[in-house]
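In: Using only what follows, build the 3D model:
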Amino acid sequence: MTEPPEIVETTSPATALEVLVLTGMSGAGRSTAANALEDMDWYVVDNLPPQMIAPLVELVARADGALPKVAVVADVRARSMFSELEQVLVDYVDQGIGIRVLFLDASDEVLVRRFESVRRPHPLQGDGTLIDGIEAERRELAPLRNRADITIDTSDLNVHQLRAEVRAAFGQDGAAALKLTVMSFGFKYGIPKDADHVVDVRFLPNPYWIPHLRGLNGQDAPVSDYVLSQPGALSFVDRYLALLDIIVEGYLSENRSFATIAIGCTGGKHRSVAISEQLARRLADRTEASVSVRHRDLGRE
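Out: You can find the predicted model right below:
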């Protein structure tokens, strides 16, 4: 068996490597949990053979903190190698390398319903029944369940509630649960396909028609001052922020991880840019979300 590596000196306390093994019963929500971890910037590797965990951790440790959080999804699809996973974990603990196990479980009745709803056989079912496969998997996973650091029973959880449980267990203290992107764009180039909300600021006078502002953009003070001084500009921002307060609160309660607010004008260079910058600054001061701003069409001719 491959020996677990020593954590190299390039891993500083500020970027200490976290390793998580995500496992559990088939149908208990591993994919949902893995997606939640990815949304929290974990580097997730699905169905990695146990023998490959040590080389993976060694490579990540040598990345000097570029990937400080690694989650390995392990299940019985690789049954011939899965039995070695517990020994790999023991070896890591013996060497003082921190590695945690998250085990997802659910009642037999719930697992049966979930498999029947997707009309797929259990991976260990073989020529037997669905219950035979579930019982075989429970026996296979019993040692891992007993040594798990965190066990989540998903029997009564929907996907949103499971994501919330994972976020509560593995999210960083103080980290924003929702990442908001405020994006300026030009309607002449099309509405952003990934926009959750689209607003039109073409009701404001266009700086393009003012000669000394035409060559500038909404990030330049003369253009920004001009746009925000127009009648209705700040009133629009105030009222739209009040609406976004309600929307962001709803996104947080529904465990949304990402949302894009698209602000459009004709070419995406003046009005939409100035309003997006103003909106992003004020959103960052009044929401629990992490707010970034992007100007999609600023570089276009």
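In: When you work out contacts or count neighbours from here on, use the C-alpha atoms and nothing else.
Out: Fine.
In: Run through the helices of the chain in chain order.
Out: Under the criterion DSSP state H, the chain carries helices at the ranges 30-39, 53-61, 79-82, 85-94, 108-118, 130-147, 159-170, 211-214, 221-228, 233-253, 271-286.
In: got the buried residues for the second one?
Out: Yep, that's helix 53-61 we're talking about. Within helix 53-61, the residues scored as buried using 16 or more other CA atoms under 10 Å are 53-54, 56-57, 60-61.
In: Now show me the structure for the sequence below, then we'll compare the two:
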Amino acid sequence: MREQEHPQPAEPARDPLRDTVPVEIPAIDDAAPPVPPAERPEMIIVTGMSGAGRSRAADALEDLDWYVVDNLPPQLLPALAGMMTTVGAGVHRLAAVVDVRSREFFAHFMEYLRQVRGAGTEVRLIFLDASDAALVRRFESSRRPHPLQGTASVLEGIEHERTLLAGLKGMADIVIDTSRYSVHELARRVRELVARESDLALRVHVMSFGFKYGLPLDADHVVDVRFIPNPFWVSELRHLTGRDAAVADYVFAQDGAAPFVDGYADLLAPALPHYVDELKPHVTIAVGCTGGKHRSVASAERIGSRLRQAGFEVVVQHRDLGRE
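Out: Reported below is the predicted structural model:
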């Protein structure tokens, strides 16, 4: 007798858009956490009066890892914005210096700016200004003519430029009067306005070296640890380096070695954050012994570790290790 066949349950209706992949995939996608949207590309446009500090502002932005383009014709702004990206190693923070030297292109600046913003790029317009007296003094001290001076006086060139830029100044997101600023004060002001917290973090570079190979040219601080007995003269340690625990233990077991190295790191720690205040975000500490293999290496590692514990971002490098 033939067995009775049991009817199979009907398959659910399939959505042709959703079901072009195996059935399990949409469920996995639904369960996956949403991916946060990428940040919008950022553009800063620096403009304003000639002599008000556009070049110094551009330098400050470049120091903050912005990609800077100087004297850009405004008609190229949309194309340049279109090249930016929010992923990978591409340009995602771009600063463009635009000024009256662009001549006929400048008249259409606001149209190009609208195109950039309409494409989804976050744009901030920084306008740099200064008093007539300050601008005249700067042009006289540099002995350079005003870009719009021609055969007229510097002051007439300044007045002509003010007329051209009057409407643009009113539309700026940020106006900075640099009349009483030094170049360093202007850089600090730009950093205050645009820098993220990560941009302002101090980066400490601790480097070991051997005095017999010469002092590092880029050292801000030099520490001499040649007063510590040299592990080179201990046969069991000679072939090792300051990275090896046996060498480090020997070095810091010597009288005064550990207090000196720890005390040096502790002495520097309160002063290091103020380097950023003085527009110096990188500090190099060079630690030297005779050959750069034992004492300096162990000491650099210990200083780096102690400064990390104090909250600093530290990179340790051994310049002459392996050179002997």
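In: that older thread, deepest-packed of the helices of structure 1, please.
Out: helix 271-286 (a mean of 21; mean count of other CA atoms under 10 Å).
In: Just the closest of the buried residues of helix 53-61 of structure 1 to residue 124 of structure 1, please.
Out: Each of the buried residues of helix 53-61 of structure 1 was scored against residue 124 of structure 1 by CA to CA, and residue 53 proved nearest at 23.3 Å.
In: residues contacting the counterpart of residue 24 of structure 1 in structure 2?
Out: If you follow residue 24 of structure 1 across to structure 2 using TM-score structural alignment, you land on residue 48. Contact criterion CA atoms under 8 Å, 6 or more residues apart in numbering gives 54, 99, 126-129, 165, 169 as the residues in contact with residue 48 of structure 2.
In: cutoff 10 Å now
Out: The neighbourhood of residue 48 of structure 2, defined by CA atoms under 10 Å, 6 or more residues apart in numbering, consists of 54, 97-100, 125-130, 161-162, 165-166, 168-169, 172, 175-176.
In: just residue 255 of structure 1 next, same as before
Out: Neighbour list for residue 255 of structure 1: 36, 159-164, 167, 177-178, 249 [criterion: CA under 10 Å, 6+ apart].
In: Tell me how far it lies from residue 230 of structure 1.
Out: Residue 255 of structure 1 is 37 Å from residue 230 of structure 1, where distance means CA to CA, to the nearest Å.
In: Please apply the same query to residue 130 of structure 1.
Out: From residue 130 of structure 1 over to residue 230 of structure 1 the distance is 67 Å, taken as CA to CA.
In: Residue 76 of structure 1 is in contact with residue 141, isn't it?
Out: Yes - because the distance of 8.4 Å satisfies CA atoms under 10 Å, residue 76 of structure 1 is recorded as touching residue 141.
In: Mind listing the shared neighbours of the two?
Out: Common contacts of residue 76 of structure 1 and residue 141 (CA under 10 Å, 6+ apart): 23-25, 82-83.
In: Tabulate the residues you listed (CSV), appending distance to residue 241 of structure 1.
Out: As requested, these are arranged in CSV below (distance: CA to CA, whole Å):
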residue, distance to residue 241 of structure 1
23, 42
24, 43
25, 44
82, 51
83, 54
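In: Check those and tell me the two furthest apart.
Out: In terms of CA to CA, these reach their longest pairwise distance at 25 and 83, which sit 14.9 Å apart.
In: Look at those two and report which has more neighbours.
Out: Here residue 25 of structure 1 and residue 83 are compared on neighbour count by other CA atoms under 10 Å; more neighbours surround residue 25, at 22 against 16.
In: Enumerate every residue touching the more buried one.
Out: Contacts of residue 25 of structure 1 by CA under 10 Å, 6+ apart are 75-76, 103-108, 111, 134, 137-138, 140-141, 145.
In: ok, the residues you listed vs residue 263 of structure 1, which is closest?
Out: Checking these one by one against residue 263 of structure 1 (CA to CA), the nearest turns out to be residue 104, at 41.0 Å.
In: In structure 2, what sits opposite the closest one in the alignment?
Out: The equivalent of residue 104 of structure 1 in structure 2 is residue 128 (alignment by TM-score structural alignment).
In: Same question for residue 137 of structure 1.
Out: Matched by TM-score structural alignment, residue 137 of structure 1 corresponds to residue 161 in structure 2.
In: separation between that match and residue 269 of structure 2?
Out: Using CA to CA, we find residue 161 of structure 2 at a distance of 48 Å from residue 269 of structure 2.
In: quick one: the most far-flung residue of structure 1 relative to its centre from residue 223 of structure 1, how far?
Out: Here structure 1 reaches farthest from its C-alpha mean at residue 211, the gap being 44.3 Å by CA atoms, centre = their mean. Between residue 211 of structure 1 and residue 223 of structure 1 the distance, using CA to CA, works out to 11 Å.
In: Kindly report the same for residue 298 of structure 1.
Out: Computed as CA to CA, the residue 298 of structure 1 to residue 223 of structure 1 distance reads 14 Å.
In: circling back to that earlier point, can I get the contacts of residue 255 of structure 1 in JSON lines with distance to residue 207 of structure 1?
Out: As requested, the contacts of residue 255 of structure 1 are exported to JSON lines (distance: CA to CA, whole Å):
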{"residue": "36", "distance to residue 207 of structure 1": "43"}
{"residue": "159", "distance to residue 207 of structure 1": "47"}
{"residue": "160", "distance to residue 207 of structure 1": "44"}
{"residue": "161", "distance to residue 207 of structure 1": "47"}
{"residue": "162", "distance to residue 207 of structure 1": "48"}
{"residue": "163", "distance to residue 207 of structure 1": "45"}
{"residue": "164", "distance to residue 207 of structure 1": "45"}
{"residue": "167", "distance to residue 207 of structure 1": "45"}
{"residue": "177", "distance to residue 207 of structure 1": "37"}
{"residue": "178", "distance to residue 207 of structure 1": "34"}
{"residue": "249", "distance to residue 207 of structure 1": "35"}
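In: wait, which of those residues is closest to residue 121 of structure 1?
Out: The shortest gap between residue 121 of structure 1 and any of the contacts of residue 255 of structure 1 belongs to residue 159, at 21.2 Å (CA to CA).
In: how about that closest one, what's its match in structure 2?
Out: When structure 2 is aligned by TM-score structural alignment, the residue opposite residue 159 of structure 1 is residue 183.
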